[in-house]
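K.L.:
Dropping the sequence and predicted coords here.
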Amino acid sequence: METAIIIPSYKPDEKCRAIIDELIASKFPHIIVVDDGGEEEFASFFEDIKAFPEVTVLHHAKNQGKGRALKTAFHYILNENVPVDGVITIDADGQHLLSDMLKIAERMKQKPDAVILGARDFSHKAVPFRSRFGNRFTRVLFRLSTGTVLTDTQTGLRGFPVQHLPLFLSIKGERFEYEMNVLGSLKANNIPIEEVEIETVYLNENKSSHFHPLRDSFHIYKIFLLYGLSGGASFALDIGLYSLFIYFWKEDAPEMFIIFATIAARVLSSLFNYFVNRHKVFGQGSSKSLIRYYVLAAFIMAVSAGSVHLLYNEWLGRGEVVLKVLVDTILFIFGFVVQRAWVFRKEE
């Protein structure tokens, strides 16, 4: 299998040059370096590496992010018909070893249709706390969001068959969130995933990373955050409508006003929640999704009431409010998983 190496590079240093030298010495025929607007002071770096026939340098006039740099390289490979069967993306900070790149290349030969991911061991003592915690947290949310179990969701060492590059060019994202979006698209498009264990290398506590925890984490986790905001807005609407109906119906139907107000408010707020989740949170769904949504809602309501009743009457005998909060928190996460996998699933 002919393989191209892609290196998105922003403000490269001697570690990036060392990687390129190793790749050239190892006879990789296609090394594509993307200059992601690293300012004038880095121009000489890119001019120097252009001298090697194996190296192609693509330029951004200004910094556009890692996701855009990867797309630029994908575009180049497809538009120029570069004679390769697959690409391996690596980081420019020296944290990916040549031996691990060769592992990825070898697995790509064995699994030519699969995306191959380099997986680090985050139990290693050398892993900085923020990286260890961030990976564990992201793994949980990624599994909830996509149903895919991965060891390392933030690895930059990845092998992609060229046949999948047109799909990856259509995926949203310009910065670090793009890599997560690509992973999230694999299961939905029936693309197999393979993981290869690689060395865990962190240089200087990973201070060279351009990953911004707050900004980039928001993009990575935003589907779950949007789901939470949708639920909160629906709850507020439910309470607001209930109060409004109570105000208008209390005098007209004194015996049934609470029941009427509760039912009307819940129906309207749930319709609001359904449409927001379908069009803004998950962005997909069929004509069957409305029926599935209300089947799930009825199930969750029954489980919530039954669980709190059982826990209160049979075991604890106190703390009914706390029990309600705990049970509904678990069901909130359960509801997210079921809505993603069943209610708003992508129809064939």
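P.N.:
All right, it came through fine.
K.L.:
going forward, measure contacts between C-alpha atoms and count neighbours the same way
P.N.:
Noted.
K.L.:
For the lengthiest helix in the chain, buried residues please.
P.N.:
Ranked by residue count under DSSP state H, the longest helix found in the chain is helix 213-249. Buried residues in helix 213-249, counted by 16 or more other CA atoms under 10 Å: 219-221, 223-224, 226-228, 230-231, 234-235, 237-239, 241-242, 245-246.
K.L.:
and after it, which helix or strand comes next?
P.N.:
Next helix or strand after helix 213-249 toward the C-terminus (DSSP states H and E): helix 257-276.
K.L.:
counting contacts, what elements does that next one pack onto?
P.N.:
When contacts are defined as 3 or more CA pairs under 8 Å, 6 or more residues apart in numbering; DSSP states H and E, helix 257-276 packs onto helix 213-249.
K.L.:
now the angle from the helix it packs on to helix 257-276?
P.N.:
Calculated by axes from the mean of the first three to the mean of the last three CA atoms, to 10 degrees, helix 213-249 forms an angle of 150 degrees with helix 257-276.
K.L.:
what's the offset of helix 213-249 from the middle of its chain?
P.N.:
Offset of helix 213-249 from its chain centre (CA atoms, centre = their mean, to the nearest Å): 21 Å.
K.L.:
So which elements touch that helix?
P.N.:
helix 129-146, helix 177-188, helix 257-276.
K.L.:
What residues sit buried inside the helix or strand that comes right after the shortest one?
P.N.:
On the C-terminal side of helix 177-188, the closest following helix or strand by DSSP H and E is strand 193-197. The neighbour-count check on strand 193-197 (16+ other CA under 10 Å) flags 193-196 as buried.
K.L.:
try this one side by side with the last:
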Amino acid sequence: MTVLLVPAYRPDGRLPALLAAVRRLDPALELLVVDDGSDPTPVFDACRSLGATVLHHGVNRGKGAALRTGLAHVALLHPDAAVVTADADGQHLATDVVRVAGSVQDGIVLGVRSFAGDDVPLRSRVGNRASALLVRAATGRALADTQTGLRGFAADLVPWLLTVRGDRFEYELRVLLEAARRGVPVEQVPIATVYLAGNSSSHFRAVRDSLRVYRPLALFLLSSLTAAAVDLVALVVLSALTGSLWLSVVGARLVSGTVNYSVNRRVVFRAGRSRRSLLGYVALAGSLLVANLALISGFTALGLGLLTAKLVTELLLVSVSFAVQRGAVFRRRRTVRTTVERAGLVTRG
């Protein structure tokens, strides 16, 4: 069984048109729409007439919150169902929705757009390219379309998806980041690139929502750069004072690690002080230190200078550090039960 989940805020006739086309192509797909605090509209009545279940938020809570509300509904009533998510603004073709649904076996399926053609807005080209580069820097994964709303998820991923934080557009990026940390496989399926009237139907606010989406990555990279600068200066000073590579690397890492932990806990991940996060960070720092020593020793043995070897090593390890800190060290634990209780599911009709 597969459920098509569509979060919708102030949708127009394109939403029931999409559902009707999907229903014709694949009558077995269950249809689920989450009204994210829209004004009263006959559009949702039209969706129900097509056999869709419609859930309602009393106020607008954001795309991420709407997706979790739908996922909580699926977890309660259809725990063995795969889920396909699609947007309500006419940017996904029914044929692509059905094809992505048919591709879900395990892990995640992304419907990826090519962003080719004169009708693709410049902000969409630039935004997706920037997002793809940041995701690759943080995870090592080359994903062609990190902003696509057409995604498929295997049934066993639904409980985990309910624990991913973010109430607005940042939720979808966080799913990809945490999927990389967990080793969840991602399949990429080409889909049509559709932009109507310059993407005017999108509720994505270019500045505010971009800041929400990229803030965790940008802050982490800035924190990492600051710590790397401290680490580099300390390494050079200690190397000159002691003449020992290993002692210099260890001492520099202790100084920079203290700075990095403090900034990441308070600013990047906004986690409270806890013994678990401290012990987790110490374990991570120890592992990265061993990797640091091994890589620097290897690179210097190959003839690289100390500074060059240090910079290359930090670039190689930054994505690992981000993924582990976000997903384990500073992770805010949330159970499926509390997520469902907070969803505030209300059905009408």
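P.N.:
Okay, I see it. Predicted model only: the values in this text are computed from it and were never measured.
K.L.:
one step back: can you convert the buried residues of strand 193-197 of structure 1 into a markdown table and add a column each for distance to residue 124 of structure 1?
P.N.:
Listed next are the buried residues of strand 193-197 of structure 1 as a markdown table, based on distance: CA to CA, whole Å:
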| residue | distance to residue 124 of structure 1 |
| --- | --- |
| 193 | 24 |
| 194 | 22 |
| 195 | 18 |
| 196 | 17 |
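K.L.:
Closest one of those to residue 20 of structure 1?
P.N.:
Checking those against residue 20 of structure 1 by CA to CA gives residue 196 as the nearest, at 22.1 Å.
K.L.:
can you tell me which residues contact that closest one?
P.N.:
103-104, 107, 116-119 (CA atoms under 8 Å, 6 or more residues apart in numbering).
K.L.:
Equivalent analysis for residue 173 of structure 2, please.
P.N.:
For residue 173 of structure 2, the contacting residues are 146-147, 213, by CA under 8 Å, 6+ apart.
K.L.:
for residue 234 of structure 1, same thing?
P.N.:
Neighbour list for residue 234 of structure 1: 269-270, 272-273 [criterion: CA under 8 Å, 6+ apart].
K.L.:
before we move on, what about residue 242 of structure 2?
P.N.:
Going by CA under 8 Å, 6+ apart, residue 242 of structure 2 touches residue 248.
K.L.:
ok, now how distant is it from residue 286 of structure 2?
P.N.:
Look at residue 242 of structure 2 and residue 286 of structure 2: by CA to CA, to the nearest Å, they are 21 Å apart.
K.L.:
Could you grab the helix/strand/coil label for residue 92 of structure 2?
P.N.:
Following DSSP: H, G, I helix; E, B strand; the rest coil, we place residue 92 of structure 2 in the coil state.
K.L.:
Aligned counterpart of it in structure 1, please.
P.N.:
When structure 1 is aligned by TM-score structural alignment, the residue opposite residue 92 of structure 2 is residue 96.
K.L.:
Likewise for residue 148 of structure 2?
P.N.:
Residue 148 of structure 2 maps onto residue 155 in structure 1, by TM-score structural alignment.
K.L.:
What of residue 107 of structure 2?
P.N.:
Matched across to structure 1, residue 107 of structure 2 falls on residue 114, judged by TM-score structural alignment.
K.L.:
Its match contacts residue 191, doesn't it?
P.N.:
Yes: judged on CA atoms under 8 Å, residue 114 of structure 1 makes contact with residue 191 at a distance of 6.3 Å.
K.L.:
which of these two has more neighbours?
P.N.:
residue 114 (21 against 13; other CA atoms under 10 Å).
K.L.:
who's in contact with the more buried one?
P.N.:
108, 160-161, 191-194.
K.L.:
biggest separation within the residues you listed, which pair?
P.N.:
Pairwise distances across the contacts of residue 114 of structure 1 (CA to CA) peak at 13.4 Å, for the pair 108 and 191.
K.L.:
shared neighbours, these two?
P.N.:
Common contact partners of residue 108 of structure 1 and residue 191 (CA under 8 Å, 6+ apart): 114-115.
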